[in-house]
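>>> Model the following, please.
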Amino acid sequence: MTNTQNKTSRRSLLAERAAALGEETTLPGPDGPVVGWDTDGDQFDREEREALRRVAGLSTELEDVTEVEYRQLRLERVVLAGLWTEGTSLDAENSLRELAALAETAGSQVLDGLIQRRDKPDPATYVGSGKAQELRDIVIAEGADTVICDGELGPSQRRALEDVVKVKVIDRTALILDIFAQHAKSREGRAQVELAQLQYLLPRLRGWGDSMSRQAGGRVAGGEGIGSRGPGETKIELDRRRINTRIAKLRRDIRGMKSARDTKRSSRRAGNVPSVAIVGYTNAGKSSLLNRLTGAGVLVQNQLFATLDPTVRRAETSDGRTYTLADTVGFVRALPHQLVEAFRSTLEEAAEADVLLHVVDGSHPDPEGQISAVREVLADVDATDIPEVIAVNKADLADPETLAQLRRNHPHSVVVSARTGLGIPELLQALEDELPRPDLRVEVLLPYERGDLVSRIHSEGEVLAEQHTAEGTRVHAKVSQDLHGVLGEFAV
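Okay, the predicted model is just below:
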């Protein structure tokens, strides 16, 4: 295959990344046509999010990568580099497509990409030396200012690859951290992102020569001699100490925020309100589904990691039982361990839930891979033993054969479309069936002035029979342990 054919193949591969981020269209719904995202309600954050879009051609990056120690990421014109170390070639291509979608979410323009078949990453330059030179040629031909590698680079690998390609090199982890930094809005979310960034940066500090040193001896540059000799502290040591101090403070702050979240969660527990956590791969449609189920008006964007801050909304079953739905941050393959640790308090919304609503993008090229990646992260936060309902979303865009295969592989699943409303009643019924039910039977005679207890039985319990008599309201119901104690004095 010629170089021209190679380039055409790479371009066609990256051109398919838009397929996973399809355009908004007019679609049929259960009550008439649905246009775009009208079902998602008012999203007042959208204008602010759109204002952060980057403008092409305004790069301020320095050409010489050795001029600075560390720069904020400004991704504009990028070339991708990936390794095919295991699995099939389709798996490697899907991973590169996902990297392209991540880069575009960060505000960059993807120009080209290449995949190398290797048993393991090159310890020096991640890709082999010959491939690194080919990458350099692509960077020059395309006028790129950044190379993104589809993996986590060691500090020495990044420096060595930068020396070859002569432009900024970042890895998948730094790219995801940059997206999180753009999208975090709440105080807790910003603190979690900063903690993850500092943990990533700490082993990657570097500097050049005397400009990084505060140690002195003899007649040094400023002319000092006597009084200047002795132990000092290098610039890198100073930066490392400051970062460690900041990390310790952020961890204390996040622990304080976690206690506030635990307090809210325990208050819902005290009211015996069951909880459903919406989990799933990034851009699977979790926020759209939450808006469809509750009218929450949560920000929905057709990009990866649009949601970072969890949202909790109240809902009711068909028989009047109240429960909560919590939207959570999306997962991704090889989610950086710094993010799993930093967002642990947020991910506990899933670990503490009574039911997991696992949303899967049915139109994705590899939905089974998404399911596996999500379950790996759930295992990290000890959320594997919680009842799970799988919602195969985007049924209006998915291949019917893929949907049928997913239904066969996962019997406890429902095919839905958050945009059109397809399958929503079946999904609600599946959630109702999995929600915990009160299990203590009581038969009480409540005076008419205790209508508050009748109301609690209806909202928190399951009424089996109700009769109005001259003495009061006679109720036969199933209730929770807490309510059973309150009703004890009225038992018959």
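>>> contacts and neighbour counts: CA atoms only from here.
OK.
>>> residues in contact with stretch 478-488?
272, 438-442, 444, 453, 457, 460-464 (C-alpha atoms under 8 Å, 6 or more residues apart in numbering).
>>> Farthest pair within these?
272 and 444 (20.0 Å; C-alpha to C-alpha).
>>> re earlier: mind putting the contacts of stretch 478-488 in a markdown table, distance to residue 85 included?
Output for the contacts of stretch 478-488, formatted as a markdown table (distance: C-alpha to C-alpha, whole Å):
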| residue | distance to residue 85 |
| --- | --- |
| 272 | 49 |
| 438 | 51 |
| 439 | 52 |
| 440 | 56 |
| 441 | 58 |
| 442 | 62 |
| 444 | 67 |
| 453 | 63 |
| 457 | 58 |
| 460 | 53 |
| 461 | 54 |
| 462 | 55 |
| 463 | 58 |
| 464 | 60 |
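>>> Can I get the buried ones among those as something I can paste into ChimeraX?
In ChimeraX, a selection of the buried entries from the contacts of stretch 478-488 looks like this (16 or more other C-alpha atoms under 10 Å):
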select :272,438,442,444,453,457,460,461,462,463
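>>> Looking at the contacts of stretch 478-488, which are in helices?
Those of the contacts of stretch 478-488 mapping onto helices are 453, 457, 460, per DSSP state H.
>>> quick one: which of the contacts of stretch 478-488 sit in strands?
440-442, 444, 462-464 (DSSP state E).
>>> can you list the residues you listed in CSV and add distance to residue 95?
Formatted as CSV, those follow (distance: C-alpha to C-alpha, whole Å):
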residue, distance to residue 95
440, 51
441, 53
442, 56
444, 61
462, 48
463, 51
464, 53
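>>> closest to residue 317 among those residues?
So of the ones in strands among the contacts of stretch 478-488, ranked by how close each gets to residue 317 (C-alpha to C-alpha), first place is residue 462, at 11.6 Å.
>>> my guess is that closest one meets residue 477, correct?
Yes: counting by C-alpha atoms under 8 Å, residue 462 does reach residue 477; the two are 5.5 Å apart.
>>> hmm, back to that, columns distance to residue 315 on top of the ones in helices among the contacts of stretch 478-488, output as CSV?
Converted to CSV, the ones in helices among the contacts of stretch 478-488 look like this (distance: C-alpha to C-alpha, whole Å):
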residue, distance to residue 315
453, 21
457, 17
460, 13
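>>> Please generate a structure for the following sequence too, so the two can be compared:
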Amino acid sequence: MRAYVVVPEVRTRQSSAGGPHARSAQARLDEAVGLARAIDLDIVGQGIVRIAEPRPATLIGQGKVEELKGLILAEEIGLVVVDAPLTPAQQRNLERAWNAKVLDRTGLILEIFGERARTREGRLQVELAHLNWQKSRLVRSWTHLERQRGGFGFLGGPGETQIETDRRLIQERIARIEKELESVRRTRGLHRDSRRRVPFPVVALVGYTNAGKSTLFNRLTRAEVLARDMLFATLDPTLRAVRLPGGRRVILSDTVGFISDLPTDLVAAFRATLEEVLEADLILHVRDVSHPDSAAQAADVTAILDRLGVDAEGSGRVLDVLNKVDLLDPVERGRLEASAGRQSGQVRPILMSAVTGEGEAMLLAAIDERLKGEVVHRSIDLEASDGAAVNWIYERCTVVGRSDDAETGRVRLEVDIPISRRDEFDRRFPTSGA
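Next up, the predicted model:
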């Protein structure tokens, strides 16, 4: 579909907006174009519209509406993406003025999520977010929708119907989805309980969309997760085991990318997925340091973590991973290395490239060091025939070393024990040595 991308910039907010990490209008436009291209829209034009103050009827001024109308007609544009929240009235008025479908930022993100979700859980979460958005917003729906691509059909056809959305049916569907997602949460809870019984710490990857999380995930786990230079390439969570230099295994979790102005409904809907982050022993905040808006992106991720109840700056659970250093020029890289070197050990970020592998060993060592406080080490000698004792240790602890003595029939285990199980272990094996 031929599309045009518009970024409204309110002049009166320039001096007070956003603080030190405010984005430029051009950066917002580049991101909006990237979002639109993520669902294969044919971008035939783009522009920044500067306005003194938002207009209640159309957001942008009438003169600009008329100017864009001529361009939209001349270029036979079927969709206009407005990178801002639109009220239902503003959306309808612009659609009538331009005789084209209009999609605001929330609708575009929902469309991307609807197309990308692969698992049943992911699709349920996206549908829930869409229905909550639709319930209070859409009073008319577009027909002749293209359904082959997936998504929710926001990008469909040439005509508008007069059919009123049946709020009762939507609410009933929302209730059914919430019930199904509650079942998903219970299942995830059981899985987490199982992991606690086989106590591998959980390390979650978070970051702005397209920061390189999935590439890093593949690098650390040697997996084959989709990793592309594309916004929201990952929606559904993926878990894999990784062995650290000290021999301990951890569970690495790749999660959905964050983005500025992420709709509240989406944060709420993906809470079941993001529970992996909430429950994680360590969170790796992956940052694309080659991006001109890296600081603003990091601030957005921190804000979303705060909304989820994670204290990204004061909890000690977050380790910054400064990714894509291979794309920096020598001067910028030197400045970044000097800045990182001035920070103390606990908060010092790791510089790396998930593509080349540079910094991988340092990252794994840092993860190992961060998680050491979560376990105690013991050495223990057992009869090899004491299967119950050996199984107990393997099920509840991490065995980082083992030596079998065939002559004596004994086995020596080097064991990392979760702090929560230390007393239980010492009661069961009182002669074990630290």
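>>> any idea which of the ones in helices among the contacts of stretch 478-488 of the first structure is closest to residue 28 of the first structure?
Nearest to residue 28 of the first structure among those: residue 460, at 37.2 Å, using C-alpha to C-alpha.
>>> What sits closest to the counterpart of that closest one in the second structure if chain neighbours are left out?
Using TM-score structural alignment as the criterion, residue 460 of the first structure maps onto residue 397 of the second structure. Leaving aside its sequence neighbours, residue 397 of the second structure sits nearest to residue 417 (C-alpha to C-alpha, 6 or more residues apart in numbering; 5.1 Å).
>>> That neighbour: how many residues sit nearby?
Other residues near residue 417 of the second structure come to 22 when the count uses other C-alpha atoms under 10 Å.
>>> So it: helix, strand or coil?
Put simply, residue 417 of the second structure is strand when judged by DSSP: H, G, I helix; E, B strand; the rest coil.
>>> rewinding a little: quick check: the match of residue 460 of the first structure touching residue 415?
Yes: using C-alpha under 8 Å, residue 397 of the second structure makes contact with residue 415 at a distance of 6.6 Å.
>>> Could you check how far residue 80 of the first structure is from residue 100 of the first structure?
7 Å (C-alpha to C-alpha, to the nearest Å).
>>> tell me, what's touching these two both at once?
What both residue 80 of the first structure and residue 100 touch, as defined by C-alpha under 8 Å, 6+ apart, is the set residue 110.
>>> Which secondary structure state is assigned to the equivalent of residue 107 of the first structure over in the second structure?
Counting by TM-score structural alignment, residue 107 of the first structure corresponds to residue 40 in the second structure. Of the three states, residue 40 of the second structure takes coil under three-state DSSP.
>>> ditto for the one 3 residues further on
Classification of residue 43 of the second structure into helix, strand or coil gives strand, according to three-state DSSP.
>>> what's the answer for the one 10 residues further on, then?
At residue 53 of the second structure the chain is in coil, as set by three-state DSSP.
>>> Tell me if I'm right that it and residue 14 touch.
No: Residue 53 of the second structure is beyond contact range of residue 14, at 11.4 Å (criterion: C-alpha under 8 Å).
>>> With neighbour numbers in mind, choose between residue 80 and residue 100 of the first structure.
residue 100 (29 against 25).
>>> Remind me which helix or strand the more buried one belongs to.
Following DSSP states H and E, one finds residue 100 of the first structure within helix 89-105.
>>> what's next to that helix, contact-wise?
With contact meaning C-alpha under 8 Å, 6+ apart, helix 89-105 of the first structure is reached by 13-14, 16-18, 75, 80-84, 109-110, 113, 115, 150, 172, 175-176, 179, 303-304, 365-366.
>>> In contact with the residue sitting nearest the centre point of the first structure, which residues are there?
Most central in the first structure under C-alpha atoms, centre = their mean is residue 330, positioned 2.7 Å from the mean C-alpha point. Applying C-alpha under 8 Å, 6+ apart, we find residue 330 of the first structure in contact with 279-283, 305, 307-308.
>>> Over in the second structure, see which of those survive.
Mapped onto the second structure and checked by both residues aligned by TM-score structural alignment, their matches' C-alpha atoms under 8 Å, those keep the contacts 279-283, 305, 307-308.
>>> Just the ones of those in strands?
Among those, the residues falling in strands (DSSP E) are 279-280.
>>> quick check, nearest of the kept ones among the contacts of residue 330 of the first structure to residue 421 of the first structure?
Using C-alpha to C-alpha, residue 283 is the member of those that sits closest to residue 421 of the first structure, with 17.8 Å.
>>> Contacts only, for that closest one.
302-306, 330, 361.
>>> rerun at 7 Å
Contact partners of residue 283 of the first structure, counting by C-alpha atoms under 7 Å, 6 or more residues apart in numbering, are 302-305.
>>> for those, which one is nearest residue 192 of the first structure?
residue 305 (14.6 Å).
>>> if I line the two up, what does that closest one land on in the second structure?
Counting by TM-score structural alignment, the partner of residue 305 of the first structure is residue 232.
>>> just checking, that match touches residue 207?
No: checked against C-alpha atoms under 7 Å, the pair residue 232 of the second structure and residue 207 is beyond contact range at 11.1 Å.
>>> Figure out the helix or strand that residue 34 of the first structure lives in.
Per DSSP H and E: strand 32-35 holds residue 34 of the first structure.
>>> Now the element after that strand, going C-ward?
helix 45-50.
>>> Residue 326 of the second structure maps to what in the first structure?
Under TM-score structural alignment, residue 326 of the second structure pairs with residue 396 in the first structure.
>>> what about residue 357 of the first structure, which helix or strand?
strand 355-361.
>>> In the first structure, which residue range corresponds to the top helix by length along the second structure?
Identified as the longest helix of the second structure according to DSSP H is helix 167-197. Helix 167-197 of the second structure corresponds to residues 240-270 in the first structure, going by TM-score structural alignment.
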